[in-house]
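**Student:** sequence unknown, structure follows:
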């Protein structure tokens, strides 16, 4: 299947590790022009020279605006925005300071809202564009930290709301909700190293597919949703989880 992504300008937030990195590499291999954001370039000296990296703290509004200005000065208009940056913090709700809820929403939710608003004027001008938001199955059901769950739930709702608003402008907005994904820099890898028996039991009991997912399996779905082959997908957030989610939707 030809995904028709050659020469598309793609911006991936949080694109140098884990799922974001797999997404960036997959677009690059499809012939797209790719730029990613990251907190730092440390450890990326041997990465693809053709994938540009813009550093910044995406929890801060001013930093997001600066990063976007750098990205567009390098690329011009963005054809495809992948709002991937995210992370988990806090503990039990009663023990988590309100500031950590604000921080989680800035990273997982408001960054996606902000970058979406920044790309919309140009996408509307040309009558085309794609936004894909990376949420989580825990945005639909409890499983992770409450700060993370809440922000990802908001992102799923935002995805549908924005999709309905801009569909007639030629812009498609969708989401992907990963389940438990194993990669070297992720929390599941740390937990597996700390207590292999517990984590292997979790996989056996909670993931019908019988294993963790891979970042590449998420990237494959993102590429499809970003391609013209998925042009009738609008406002959907697709679970990619090996059956892990308890929901039947």
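**Tutor:** Arrived safely, thanks for sending. Here the structure is a predicted model, which is why all the values come from computation and not from measurement. Residues are numbered from 1 along each chain as shown.
**Student:** from here on, contacts and neighbour counts on C-alpha atoms
**Tutor:** OK.
**Student:** So which residues of the chain form strands?
**Tutor:** Counting by DSSP state E, the chain has strands at residues 9-12, 33-38, 52-55, 80-83, 129-134, 171-178, 237-240.
**Student:** one more structure, for comparison:
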């Protein structure tokens, strides 16, 4: 695709592996200048070796001080930010009754508050140029029940934030949207581990739960993200787009 993203300055959290790394690759192929954020320097270095000309920023986005430092380092390196992709996330805990409140709080810090804070920081910079795109990677399980309850709750909050902030930020020329992946297969993900551990069970899950008949891949998510970041999506504001092969049970 040629989406007019050449020389755009793009920051992607959780960008050292999986969906985040796939998104980084897609932006690089569009000619953008890309920074990726991750907690582990080894994974960041490996991603840089694989991706090539990418900037790396080490830190834990569940911590406010790390978010501020990383963002300022990015602005210092690139002078502006055109696209923010809030991709960092994860799940922990079990059922509501068996999950400690601290795990709910951790999930909100990682999946939700990191996105809110970085979006506020990006908004303050983007509005100087009356231009920008913020894309939050949520989940179909933020739109309906499913997955671990801590993750489900945090991703639901992210989708709600996307819509409310979109209506505010568009007045400053900034579009805010979210992408809701379904079950995505990649080497470092949970689905790969489950498939290796019990292929019969997972193949039955695919047959029963995914009308498309297979797992999605990171490229299919990344293609939607770069589209949303581009002017081709200029009238898409506050949307949450499923990328799930029909897996979601919602009718909207």
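**Tutor:** Yep, that arrived. This is a predicted model, so every value here is computed, not measured.
**Student:** Take the strands of structure 1 and write them to TSV, including distance to residue 109 of structure 1 and mean neighbour count.
**Tutor:** Shown next, in TSV, are the strands of structure 1 (distance: least, CA to CA, whole Å; neighbours: other CA atoms under 10 Å):
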stretch	distance to residue 109 of structure 1	mean neighbour count
strand 9-12	15	24
strand 33-38	16	24
strand 52-55	19	19
strand 80-83	9	26
strand 129-134	10	26
strand 171-178	13	26
strand 237-240	15	22
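**Student:** For those strands, please prepare CSV with the additional fields distance to residue 123 of structure 1.
**Tutor:** Output for the strands of structure 1, formatted as CSV (distance: least, CA to CA, whole Å):
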stretch, distance to residue 123 of structure 1
strand 9-12, 12
strand 33-38, 17
strand 52-55, 21
strand 80-83, 9
strand 129-134, 5
strand 171-178, 7
strand 237-240, 21
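**Student:** so where's the longest helix in structure 1?
**Tutor:** helix 146-166 (DSSP state H).
**Student:** and of the strands of structure 1, who's closest to residue 113 of structure 1?
**Tutor:** strand 80-83 (8.8 Å; CA to CA).
**Student:** Which stretch of structure 2 lines up against the closest one?
**Tutor:** With TM-score structural alignment applied, strand 80-83 of structure 1 matches the range 83-86 in structure 2.
**Student:** now the alignment partner in structure 2 of residue 106 of structure 1, nearest residue through space, not along the chain?
**Tutor:** By TM-score structural alignment, residue 106 of structure 1 lines up with residue 109 in structure 2. Leaving aside its sequence neighbours, residue 109 of structure 2 sits nearest to residue 62 (CA to CA, 6 or more residues apart in numbering; 5.0 Å).
**Student:** The residue mapped onto the one you found from structure 1: what's it in contact with?
**Tutor:** Here residue 62 of structure 2 is matched to residue 59 in structure 1, going by TM-score structural alignment. Contact analysis of residue 59 of structure 1 by CA atoms under 8 Å, 6 or more residues apart in numbering lists 103, 106-107, 111.
**Student:** Looking at structure 2, which of these hold up?
**Tutor:** Counting by both residues aligned by TM-score structural alignment, their matches' CA atoms under 8 Å, structure 2 reproduces these contacts from the contacts of residue 59 of structure 1: 103, 106-107, 111.
**Student:** Return the closest of those residues with respect to residue 231 of structure 1.
**Tutor:** residue 111 (24.9 Å).
**Student:** isn't that closest one right up against residue 58?
**Tutor:** Yes - Residue 111 of structure 1 is within contact range of residue 58, at 6.3 Å (criterion: CA atoms under 8 Å).
**Student:** Now the common contact residues for these two.
**Tutor:** What both residue 111 of structure 1 and residue 58 touch, as defined by CA under 8 Å, 6+ apart, is the set residue 64.
**Student:** correct me, but residue 185 of structure 2 touches residue 191?
**Tutor:** Yes - applying CA under 8 Å as the test, residue 185 of structure 2 and residue 191 come out as touching, 5.8 Å apart.
**Student:** Please identify which of the two sits among more neighbours.
**Tutor:** Taking other CA atoms under 10 Å, residue 185 of structure 2 and residue 191 do not tie; residue 185 has more neighbours (19 against 16).
**Student:** which position in structure 1 aligns with the more buried one?
**Tutor:** In structure 1, residue 185 of structure 2 lands on residue 182 (TM-score structural alignment).
**Student:** so that match touches residue 217, yeah?
**Tutor:** No - counting by CA under 8 Å, residue 182 of structure 1 stays clear of residue 217, with 10.9 Å between them.
**Student:** And residue 111 and residue 58 of structure 1? Which one has more around it.
**Tutor:** residue 58 (27 against 22).
**Student:** And the residue nearest the centre of structure 2, how far from residue 109 of structure 2?
**Tutor:** Geometric centre of structure 2, nearest residue: residue 87, 2.3 Å, by CA atoms, centre = their mean. Distance of residue 87 of structure 2 to residue 109 of structure 2, given as CA to CA, to the nearest Å: 13 Å.
**Student:** returning to what we had before: mean deviation, the longest helix of structure 1 versus structure 2?
**Tutor:** Mean deviation of helix 146-166 of structure 1 relative to structure 2 after superposition (mean CA distance after the TM-score superposition for structure 1): 0.3 Å.
**Student:** If you count neighbours, what's buried in that helix?
**Tutor:** 146-156, 158-160, 162-163, 166 (16 or more other CA atoms under 10 Å).
**Student:** Trace residue 165 of structure 1 over to structure 2, please.
**Tutor:** Matched across to structure 2, residue 165 of structure 1 falls on residue 168, judged by TM-score structural alignment.
**Student:** check contacts around residue 127 of structure 1.
**Tutor:** By CA under 8 Å, 6+ apart, the contact list for residue 127 of structure 1 reads 169-171.
**Student:** follow-up on the earlier one: please compute how far the longest helix of structure 1 lies from its chain's middle.
**Tutor:** 12 Å (CA atoms, centre = their mean, to the nearest Å).
**Student:** packing partners for it?
**Tutor:** helix 98-105, strand 171-178 (3 or more CA pairs under 8 Å, 6 or more residues apart in numbering; DSSP states H and E).
**Student:** Using the aligned residues only, give the average distance of the first one to structure 2.
**Tutor:** Right, helix 98-105 of structure 1. In the superposition with structure 2, the average deviation recorded for helix 98-105 of structure 1 is 0.4 Å (mean CA distance after the TM-score superposition for structure 1).
**Student:** Right, I'll call it a day here.
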